[in-house]
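[1] predicted coordinates and the sequence they were generated for:
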Amino acid sequence: MAYKSPVYHVIPVPIEKVRPNTYNPNAVAPPEMRLLYESIRADGYTMPIVCYYAKSQDIYVIVDGFHRYRVMLEHPDIYEREGGVLPVSVIDKPLDQRMASTIRHNRARGSHDVDLMSNIVKELHELGRSDAWIAKHLGMDKDELLRLKQITGLTALFKDVKFGQAWQPMDEEDGDESENGDDALLG
């Protein structure tokens, strides 16, 4: 059987059974939220909310579409018109893959919150994912990943990083003329 994308199996889910995830770094400014509301008001929901179904709790955890979810929560006219039901497309992936999916969706659309993004890098690291895995699945280069790891301030994120020597102090006979060696830093 050929692969069939989740979008071909959109299901109606009562908003009460949908929950935001705890890791989404995407932020939408008020003008864009108003525009999203106007878009949904004028055109309806044209894209499903991407969720993971947590069977044990019988809830749908958002992977992508948090702001479309918020529109229904915050606007009674949308809730009423839609009958309190959201279009949901379900993916069945472990947490690390869902986090990566969220980031890919966000990055494909625009910007997201750097502090929250660095927290995701931290969480993925704590889940045992390597820098190479994180960079590949979140669409980052090694410099961007390094900057995000630095923001967290956690030394554990750097335990496997190989550091070179940026400079080597010069001996006095190598031409260091200062008594305290400060000039050696300038090379």
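    That came through fine. Numbering: from 1, shown residues only.

[2] all contacts plus neighbour counts: C-alpha atoms, from now on.
    OK.

[3] tell me the spacing between residue 152 and residue 142.
    The gap separating residue 152 from residue 142 is 16 Å, by CA to CA, to the nearest Å.

[4] more neighbours: those two, which one.
    residue 152 (17 against 14; other CA atoms under 10 Å).

[5] now that one, nearest residue through space, not along the chain?
    Sequence neighbours aside, residue 118 is the residue nearest to residue 152 in space, at 6.2 Å (criterion: CA to CA, 6 or more residues apart in numbering).

[6] against that first model, consider the following:
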Amino acid sequence: MTTKKFISPVYNVIPVHHSRIQANTYNPNAVAPPEMKLLEKSIWEDGYTMPIVCYYNEDEEVYEIVDGYHRYTTLLTSKRIMERENGMLPVSVIAKNESERIASTIRHNRARGEHDVSLMSNIVAELVESGMSDAWIMKNIGMDADELLRLKQVSGIVSLFKDSEFNKAWE
């Protein structure tokens, strides 16, 4: 018996106009506004580095999103990205039934994980020690001032606070 060789869908990415793509009805993932802003910046600065994963619905002749809804909505809401990409998105197509697509969506969402606080603290320390300002770090990594302060505190490295101004509450 011969088994068919599996080829990962990412090797067959195709450009699809956004008007032929639709969201699924079951994605439980939500992204907070600061992360959406960072996603827009990431796509603007780096381009689309990951395709939208879709199922092709032959009956409706549309691509239904399995993973990448927020990359898709970023195209729809960012005029500059829409113009640069000519309304097109990179799509990787999977052929699965609805239950398998739902499972795939959940796996994609959960596999992204969370950032480790100590590793993020080390990254912040390296950036500060290399001369990057707090403003640069917040802008380019998508942090607010409170998060940056907490990560500096976690590091325990006093030098990270050398240029900080503190109020006189402790006097």
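    Great, that's in hand. In this text the structure is predicted, and so the values were computed from the model without any measurement.

[7] OK, contacts around the residue nearest to residue 152 of the first structure?
    For residue 118 of the first structure, the residues meeting the contact criterion (CA atoms under 8 Å, 6 or more residues apart in numbering) are 148, 149, 151, 152.

[8] the same query, at a cut-off of 10 Å, please.
    With contact set as CA atoms under 10 Å, 6 or more residues apart in numbering, residue 118 of the first structure has these partners: 25, 124, 145, 146, 147, 148, 149, 150, 151, 152, 153.

[9] can you check residue 72 of the second structure too?
    Neighbours of residue 72 of the second structure in contact, by CA under 10 Å, 6+ apart: 18, 21, 22, 23, 51, 52, 65, 88, 89, 90.

[10] same question, residue 73 of the first structure
    Neighbours of residue 73 of the first structure in contact, by CA under 10 Å, 6+ apart: 15, 16, 67, 79, 84.

[11] what sits closest to the fourth one if chain neighbours are left out?
    Okay, so that is residue 79 of the first structure. Here the residue nearest residue 79 of the first structure, using CA to CA, 6+ apart, is residue 72, at 5.1 Å.

[12] what sits against the alignment partner in the second structure of that neighbour?
    Under the alignment (TM-score structural alignment), residue 72 of the first structure pairs with residue 75 in the second structure. By CA under 10 Å, 6+ apart, the contact list for residue 75 of the second structure reads 18, 40, 43-44, 48, 81-89.

[13] with the first structure superposed, average distance for the strand or helix carrying residue 75 of the second structure?
    Assigned by DSSP states H and E, residue 75 of the second structure falls within helix 69-77. Compared with the first structure after fitting, helix 69-77 of the second structure deviates on average by 0.3 Å (mean CA distance after the TM-score superposition for the first structure).

[14] which stretch of the first structure lines up against stretch 147-154 of the second structure?
    Going by TM-score structural alignment: stretch 147-154 of the second structure matches no residues.

[15] so how far is that stretch from its chain's centroid?
    Stretch 147-154 of the second structure sits 22 Å away from the centroid of its parent chain (CA atoms, centre = their mean, to the nearest Å).

[16] for the first structure, what spans make up the strands?
    11-14, 18-19, 49-54, 59-64, 85-90 (DSSP state E).

[17] want to throw these into CSV with distance to residue 184 of the first structure?
    Converted to CSV, the strands of the first structure look like this (distance: least, CA to CA, whole Å):
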stretch, distance to residue 184 of the first structure
strand 11-14, 67
strand 18-19, 58
strand 49-54, 57
strand 59-64, 52
strand 85-90, 60
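
[18] can you say which of those is nearest to residue 186 of the first structure?
    Closest of those to residue 186 of the first structure is strand 59-64, at 49.8 Å (criterion: CA to CA).
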